[in-house]
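In: Got a predicted model here, sequence first, then my questions.
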Amino acid sequence: MPKQLPAKPSLEHLKREARDLRRAHRASDAEALQLIRDYHPKLSGRPSVEQVAAISFSIQDAQLVLARAYQFKSWPDLVAKIAWTPARQSLAAAISDSDVSQVERILDEYPELMDIHVRSENEGPPLSHAANQGKLDVVSALLSHDPSDVEHAFGRATLQGHLEVAQRLLDHRPALREQLKFALFGPCESLNADAIPFLIELGADPDAVWENGGKPMDMALCSYARAGREATVRALVEGGVTFEDGPEMDIVMGKFDSLAARLDVVPDVVHLASTFRAGLEFGGLYGGAPLIRPTLLHICAEYSSLEGARLLLERGADVNARCEPDEGGIGDQTPLFHAVNHKHEDMFPVLKLLLQSGADVNARATIRVPRAGIRSVQPDDPVLEAMTPLGYALNYPNSLYHKAHAGAIELLREHGAQE
């Protein structure tokens, strides 16, 4: 997960951080080794943490890793940005306040700021930063400064669902319409359903295949975001996306009447291992365990579908059913593992329902957990062996939430959970 610069960054603080990172590498600190592996450009091929610990790691290496983690190409680029900090802070405040006249005054004095990221590379220079916040008046004013990031600004606007801003950018540069094939990935990441029909009407492809093999539906199913998933998936389906029509999609889209009708026809489906998405990982990267060969109850737990979980349990689903493991015995977790560390409040109703229904808090499972990507787990991803749900929540190397949800931990312990 990229690092975010503090509101008032200082060069001395960054130098200290680089020295601390070098010391942490020498001490084989797990978090530091993971950061180095993720951001050092020389460490290709997914080396193990042991290999990362064994490399020579200079202060220049530490500075480069930090720069990359803060989304800069190099340490000098990061240092240069810090030098503009006071003006950037004033500009960020003016954009946030929709103070067009102040934005203009700052850019008249510091025209170079038009090409400098205001806060982060993701949010980008002033135009993209304003588009990300939905500041239509500011965006209109900035377009007169001949910005170089109109395409990126359009992406930020649709990512956040600011469709008036997106339309203003399209009006300014109609050629953007020719570059929208992959435009759905942004709003599918942030789960902004309103942008889906807007972009599909403009020509965005709901079945576009990204360079890693993922599609917009994969992004919507795997995103770290939670609120808006049901509406986003529905919008993709209504927009003509190719999808697997089945009980799994009923759960994700909240179509419980349809799910009940399917169970009426094939009651045993509540006990079967799902082949949804041909075993590709969905879920796990930012929440519970990977959903590979799960039961429908596992899927409900992963996506906090309380109504779906109730329906399945009423129809005889086994609260302690296990995913079908691979040939090495990996991936045999129960539904409870999917409800213990989402770090989101919406998981608690399902977690409580599973516990009330007799979920075994001390069931042990061996799970391979993904580090990155939206396509699938990889053979060299970390494996946690013979973990209980509590041990899993405390030890899961989650790439977004580094600490387990305190409420889930307390609830498990109240029910006699052990590590």
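Out: Done, it's in. Just so you know, these numbers come straight off a predicted model, no measurement behind them. Numbering: from 1, shown residues only.
In: only C-alpha atoms for contact and neighbour calcs from this point on.
Out: Fine.
In: contacting residues around the strand or helix carrying Val165?
Out: Per DSSP states H and E, Val165 falls inside helix 163-172. Under the contact criterion CA atoms under 8 Å, 6 or more residues apart in numbering, helix 163-172 has outside partners 131, 134-136, 139-140, 143, 150, 153-154, 157-158, 176-177, 195, 198.
In: So which of the residues you listed wins on neighbours?
Out: Counting by other CA atoms under 10 Å, Ala131 has the largest number of neighbours within the contacts of helix 163-172, with 33 neighbours.
In: right, and that one touches Ala157 too?
Out: Yes - counting by CA atoms under 8 Å, Ala131 touches Ala157, with 5.1 Å between them.
In: thinking again about what came up before, which positions within the helix holding Val165 qualify as buried?
Out: Leu163, Val165, Ala166, Gln167, Arg168, Leu169, Leu170 (16 or more other CA atoms under 10 Å).
In: list the buried ones in stretch 92-99?
Out: Here stretch 92-99 shows Ala92, Ala94, Ile95, Ser98 as buried, counting by 16+ other CA under 10 Å.
In: and of these, the nearest to Ile82?
Out: Ala92 (14.1 Å; CA to CA).
In: show me what contacts the closest one?
Out: Counted by CA under 8 Å, 6+ apart, Ala92 has contacts Val118, Arg119, Pro126.
In: So how do I select the buried members of the residues you listed in ChimeraX?
Out: Buried members of the contacts of Ala92, defined by 16+ other CA under 10 Å, are picked up in ChimeraX with:
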select :118,119,126
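In: So which of the contacts of Ala92 belong to helices?
Out: Among these, the members found in helices (DSSP state H) are Pro126.
In: Distance to Phe282 for the contacts of Ala92 - can I get that in a markdown table?
Out: Below are those laid out as a markdown table (distance: CA to CA, whole Å):
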| residue | distance to Phe282 |
| --- | --- |
| Val118 | 33 |
| Arg119 | 31 |
| Pro126 | 35 |
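In: Take this one as well and set it beside the first:
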Amino acid sequence: MSVRRLPVRPDLDQLKNQAKELLAAIRAGEPDATAELRQHHPNRTLEPSNIKLADAQVVLARMYQASSWMRLVQAVKLADAIWRDDLHAVLELVTKSRNLLFEETIIRSDSNWGPPMTYAANLGRDRIIQALHEAGDTDHRSAWGRAVLQGKIESAKLLRIMLGNPVMPGDGLGGPAYTLSVEGTLYAFGVGARVYDGDGKLLAPVDVVLETDGRNPAAKHKILELYEQQGVVYPDTPTMALHRGRIDLLAEHLRRDPNLLSRMFSHREIYPSEMGCLDPINATVGTPLGGTTLLHMCVEYDEMDIALWLLDQGMDVNARSAVGASGFGGYTALFSTVVSQPNFWMNYNKRGPFAAPFTSLLLERGADPNIRASIWKELHPGHAKHADGMRHEYRNVTALSWGRQFHAPIFVSEPALRLIEAAGGAE
């Protein structure tokens, strides 16, 4: 049976339409819909032919983990009111149903947007935060953390006052590290965040900055610089220099190692354990990076300036990744332009811009569109909504067929595929 999850900003009209569609499917005797009826409706003997819209609404609500249709509607109206900064509507809802103050705004337990105060903090709705505080809401600490994570600094200041001006806890840098929020990081340092504990253990979440699914090179570079200013010492490696956006350091590495541009780097060299990086699955990338070159890294992390510098230094645009004992590998950076985390954000909610600048660059510099390679990929568990979490294997594919066959299309750049096809790429 299916369990549905309300999105961060749910739409009541969509839910009403889903209830009507479910009603029609149950009446038509569709097996999956009938099974949902049997599992979720309180009257297990209700015949599909006798079902009414209200029955379908109850079933749908329980599929969304709500106790009733009314509770589902409350959740949507409350979330919508907070998004619209409609203080009157928020107070009307929580006054009529006080339980809403303490329950997850969008119901599901796996939501990190939290109860209403935390939900409002994500959006910087200070009037609503203040009113909920006065109404007895109690999730101030999670709200404070989410305000910092989202870079809503005025909200963070307000919530910290409500909490009695505590020092930032040891994990307080983690939120803005995940979202690559420079503002949140600066704020956290301003209220006592530290990069090492009293025993010298690293607290700065360098691993989160390196492995997050966000892509914002300038912000990433700045946060790593801020950590360094607070005392973090980074490994003196080419890959760490790339993460930091330091072409000057890369130039020094190239001076010391003339073979740098042809080197392939292991996963651990790209994500160093001394910086807190552990399980490879935590690194949210599209085309795998373990065993690849600096050029592959540039594509995955949107480092256009560094990519241009590498190519200008003579890097082979067709440099392949390492090939393992099982035959997987041998793909070029062009493959990385087809399946990547930046592509995810381009496609997510049709955000755009729908362009493929790295594909254009590599093709202009002579990338071969018909090189073949074998790749296996297992996506991060956080992408469960978009993929099945299983290992998928792609044998003897070109960049074009890699994209056409990939099991999670949201990671695929259609603009890149069109450019590759126009350049003579084949499947």
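Out: Nice, I can see it. Predicted model, so just to flag it, every value in this text is computed and none were measured.
In: how much does the helix holding Val165 of the first structure stray from the second structure?
Out: Here helix 163-172 of the first structure, set against the second structure after superposition, deviates by a mean of 1.7 Å using mean CA distance after the TM-score superposition for the first structure.
In: residues in the second structure aligned with that helix?
Out: Using TM-score structural alignment, helix 163-172 of the first structure corresponds to residues 153-162 of the second structure.
In: any idea how far that stretch is from the chain center?
Out: 25 Å (CA atoms, centre = their mean, to the nearest Å).
In: ok, which stretches of the stretch 201-350 of the second structure are helices?
Out: 206-211, 217-229, 238-243, 247-256, 267-270, 294-300, 304-312, 333-338, 341-347 (DSSP state H, counting those that start in this stretch).
In: list the buried ones in the longest helix seen in the first structure?
Out: Ranked by residue count under DSSP H, the longest helix found in the first structure is helix 11-26. Across helix 11-26 of the first structure, burial judged by 16+ other CA under 10 Å covers Leu14, Lys15, Ala18, Arg19, Leu21, Arg22, Arg23, Ala24, His25, Arg26.
In: And stretch 206-226 of the first structure, by the same measure?
Out: So stretch 206-226 of the first structure, judged by 16+ other CA under 10 Å, has buried residues 206-208, 214-226.
In: Give me the distance between the two termini of it.
Out: Stretch 206-226 of the first structure has its terminal residues 20 Å apart, counting by CA to CA, to the nearest Å.
In: Just after the longest helix of the first structure, pick out the following helix or strand.
Out: Next element after helix 11-26 of the first structure (DSSP H and E): helix 30-39.
In: Would you check the span in the second structure matched by that following helix?
Out: So helix 30-39 of the first structure sits over no part of the second structure, by TM-score structural alignment.
In: so how far is the helix or strand that that helix is followed by off the chain centroid?
Out: Sequence-wise, the next helix or strand downstream of helix 30-39 of the first structure (DSSP H and E) is helix 49-54. Chain-centre distance of helix 49-54 of the first structure: 26 Å, with CA atoms, centre = their mean.
In: Could you point out the residues of the second structure onto which helix 49-54 of the first structure aligns?
Out: Going by TM-score structural alignment: helix 49-54 of the first structure matches no residues.
In: Can you tell me how far the closest residue to Leu202 of the first structure other than its chain neighbours is from Gly134 of the first structure?
Out: Spatial nearest neighbour of Leu202 of the first structure, excluding adjacent residues (CA to CA, 6 or more residues apart in numbering): Arg177 at 6.5 Å. Distance, Arg177 of the first structure to Gly134 of the first structure, using CA to CA: 20 Å.
In: what do you get for Glu121 of the first structure?
Out: In terms of CA to CA, Glu121 of the first structure sits 18 Å off from Gly134 of the first structure.
In: which residues touch the closest residue to Ala204 of the second structure other than its chain neighbours?
Out: Spatially, and ignoring its direct neighbours in sequence, Ala204 of the second structure is nearest to Val195 (4.4 Å; CA to CA, 6+ apart). Applying CA under 8 Å, 6+ apart, one finds that Val195 of the second structure lies in contact with Leu202, Leu203, Ala204, Tyr227, Gln230, Gly231, Val232.
In: Please tell me how far the last one sits from Gly245 of the second structure.
Out: The one in question is Val232 of the second structure. 16 Å.
In: is it true that Glu385 of the first structure lies in a strand?
Out: Yes - per DSSP: H, G, I helix; E, B strand; the rest coil, Glu385 of the first structure lies within a strand segment.
In: Just give me the match in the second structure for it.
Out: Checking with TM-score structural alignment, Glu385 of the first structure has Arg395 as its match.
In: okay, now its match: neighbour count?
Out: Neighbour number of Arg395 of the second structure under other CA under 10 Å is 15.
In: can you tell me how far it sits from Gln405 of the second structure?
Out: Taken as CA to CA, the span from Arg395 of the second structure to Gln405 of the second structure is 11 Å.
In: Looking for the alignment partner of Leu361 of the second structure in the first structure.
Out: Using TM-score structural alignment, Leu361 of the second structure sits opposite Leu353 in the first structure.
In: how about its match, what does it touch?
Out: Per CA under 8 Å, 6+ apart, neighbours of Leu353 of the first structure: Leu306, Arg310.
In: To which secondary structure element is it assigned?
Out: Going by DSSP H and E, Leu353 of the first structure is in helix 348-356.
In: for that helix, the distance to its chain's centre please.
Out: With CA atoms, centre = their mean as the basis, helix 348-356 of the first structure stands 24 Å off its chain's centre.
In: If I take it and helix 306-314, what angle do their directions form?
Out: Between helix 348-356 of the first structure and helix 306-314, the angle comes out at 20 degrees (axes from the mean of the first three to the mean of the last three CA atoms, to 10 degrees).
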